[in-house]
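Undergrad: here is a sequence with its predicted model. Questions after.
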Amino acid sequence: MPRTAPRRRSAPVTLLALLALTACGTPPELREPVATAGPRASTSATPTPSAPPTPPVTPAAPPPTTRIPDPAATPCRGKPSGDRIVALLRGSAGVLPRDVKVTVRTGPLCADGWHYTVLAVTGHEELQVVTRGSSGAPTLVTAGTDVCGVEVRAAGPPGIRTLACDGAPGA
């Protein structure tokens, strides 16, 4: 077997030693932290002090997009007036004749653009009236001894529904 020159033997050994040494460097946990890196778990045996955890920030609730209707009907303070409701019933609505005596017993009570009124009509039963719209020109929704109709139940605000459907007439 031919003998290899000492130079040829030392080259692979030197190359192997260089490769082993170049792989050595500063361990990752001892390197300077990179600014974009997130938090890493510590591998040291001694605990390091840390800041107390901050609670997650909960975003504030967005403002409601629709107004929540008032659950109770309140006095309308003259807009519309009881006389305006009576004029509507005697006029274009044609519910009351002009010669009958009418007295406002309850209301008008308002809730979210709707109005509830109870009228005492001489010689007849009490008349409940539900109107809606602008206080200067209310529109008749329904009038009678039972005003808890489909439109009142489906579209009326809670305060008006309570008076028209659950309350005793004139209460």
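TA: Yep, it's here.
Undergrad: hey, let's count contacts and neighbours off CA atoms from now on
TA: OK.
Undergrad: run through the helices of this structure in chain order.
TA: 6-23, 82-90, 150-155, 158-161 (DSSP state H).
Undergrad: let's have these in CSV, adding mean neighbour count and distance to Arg132.
TA: Converted to CSV, the helices of the chain look like this (neighbours: other CA atoms under 10 Å; distance: least, CA to CA, whole Å):
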stretch, mean neighbour count, distance to Arg132
helix 6-23, 10, 85
helix 82-90, 18, 11
helix 150-155, 13, 10
helix 158-161, 24, 10
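Undergrad: identify the residues contacting the closest residue to Pro97 other than its chain neighbours.
TA: Once flanking residues are discounted, Pro97 sits nearest to Arg90: 6.0 Å by CA to CA, 6 or more residues apart in numbering. The contact partners of Arg90, by CA atoms under 8 Å, 6 or more residues apart in numbering, come to Leu96, Pro97, Arg98.
Undergrad: tell me the spacing between the residue nearest to the last one when sequence neighbours are not counted and Glu151.
TA: Spelled out, that is Arg98. Spatial nearest neighbour of Arg98, chain neighbours left out: Arg90 (6.1 Å); criterion: CA to CA, 6+ apart. Using CA to CA, to the nearest Å, we find Arg90 at a distance of 22 Å from Glu151.
Undergrad: dropping in the other structure now:
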Amino acid sequence: MPIALASLAIAVLAGCGAPPELAEPTGVPTHTASPTTPGPSTAPATTPATAPPLATVTPTPDAGLVATACRNGPTGQRVLQLLRGQAGVLPANVRVQVRTGPLCAGDWQFTVLAVTGHEELQVVTRGKPSAPVLVTAGTDVCTIEVRATSPAGIRTLACDAGPANGPGA
């Protein structure tokens, strides 16, 4: 009986070949297509188009993230006029020199003044370059308003850098 069973298994397995999709092709396809004759060309002859050169994109930081030298003002003199004028922070007879700035971030400005005979004076203003409005002035200008509403570049100068800030601080 074992021989009969083995013969049956061999017969069954012998009938199994590779599936047709796995079998090697035996010849070339028999399908023939009739050739088409090309018609007259109606497309105008053109030279291949070339892609325009890629422009170099330089990312720019957000105006409020970093305080940079003010391009359109206010000037240091304008800040001094504000402090000596309507703000009444500096008397007219005190000698003052702009040490840093104004540095701008968004519509805010930061300036450091060297005041003869006194500590440096930090000034935070905001608004139009031609008419800045005083936010605060003193040796520590990290007020609630500056912390809560100023752009990051001004907040870094006024609060994180501490007194005696320098350019690019």
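TA: Structure received. If you're wondering where the values come from, they're calculated on a predicted model, not measured in any experiment.
Undergrad: for the two chains, what TM-score is obtained?
TA: Put the two chains on top of each other and the TM-score (TM-score structural alignment, normalised by the length of structure 2) is 0.60; 105 aligned residues with a CA RMSD of 1.4 Å.
Undergrad: about what we covered before: counterpart of the residue nearest to Arg98 of structure 1 in structure 2?
TA: Counting by TM-score structural alignment, Arg90 of structure 1 lines up with Arg84 in structure 2.
Undergrad: just Leu140 of structure 1 next, same as before
TA: Per TM-score structural alignment, Leu140 of structure 1 is aligned with Leu134.
Undergrad: who touches that match in this structure?
TA: Leu82, Leu83, Ala87, Val123, Val124, Thr125, Arg126.
Undergrad: switch to 6 Å and redo it
TA: By CA atoms under 6 Å, 6 or more residues apart in numbering, the contact set of Leu134 of structure 2 is Thr125.
Undergrad: what's the distance between it and Gly117 of structure 2?
TA: From Leu134 of structure 2 across to Gly117 of structure 2, the span is 23 Å (CA to CA).
Undergrad: longest helix in structure 2, please.
TA: Longest helix in structure 2, counting by DSSP H: helix 2-15.
Undergrad: closest one to Val104 of structure 1 among the helices of structure 1?
TA: Closest to Val104 of structure 1 of the helices of structure 1, according to CA to CA: helix 82-90, at 6.1 Å.
Undergrad: that closest one vs structure 2, average offset?
TA: By mean CA distance after the TM-score superposition for structure 1, the fitted helix 82-90 of structure 1 averages 0.2 Å away from its aligned residues in structure 2.
Undergrad: centre of the chain to that helix, how far?
TA: 38 Å (CA atoms, centre = their mean, to the nearest Å).
Undergrad: cool, and stretch 102-120 of structure 2?
TA: On CA atoms, centre = their mean, the centre of stretch 102-120 of structure 2 falls 28 Å from the chain's centre.
Undergrad: and the end-to-end length of that stretch?
TA: The first-to-last residue distance of stretch 102-120 of structure 2 comes to 14 Å (CA to CA).
Undergrad: that one corresponds to what range in structure 1?
TA: Using TM-score structural alignment, stretch 102-120 of structure 2 corresponds to residues 108-126 of structure 1.
Undergrad: cheers, nothing more for now.
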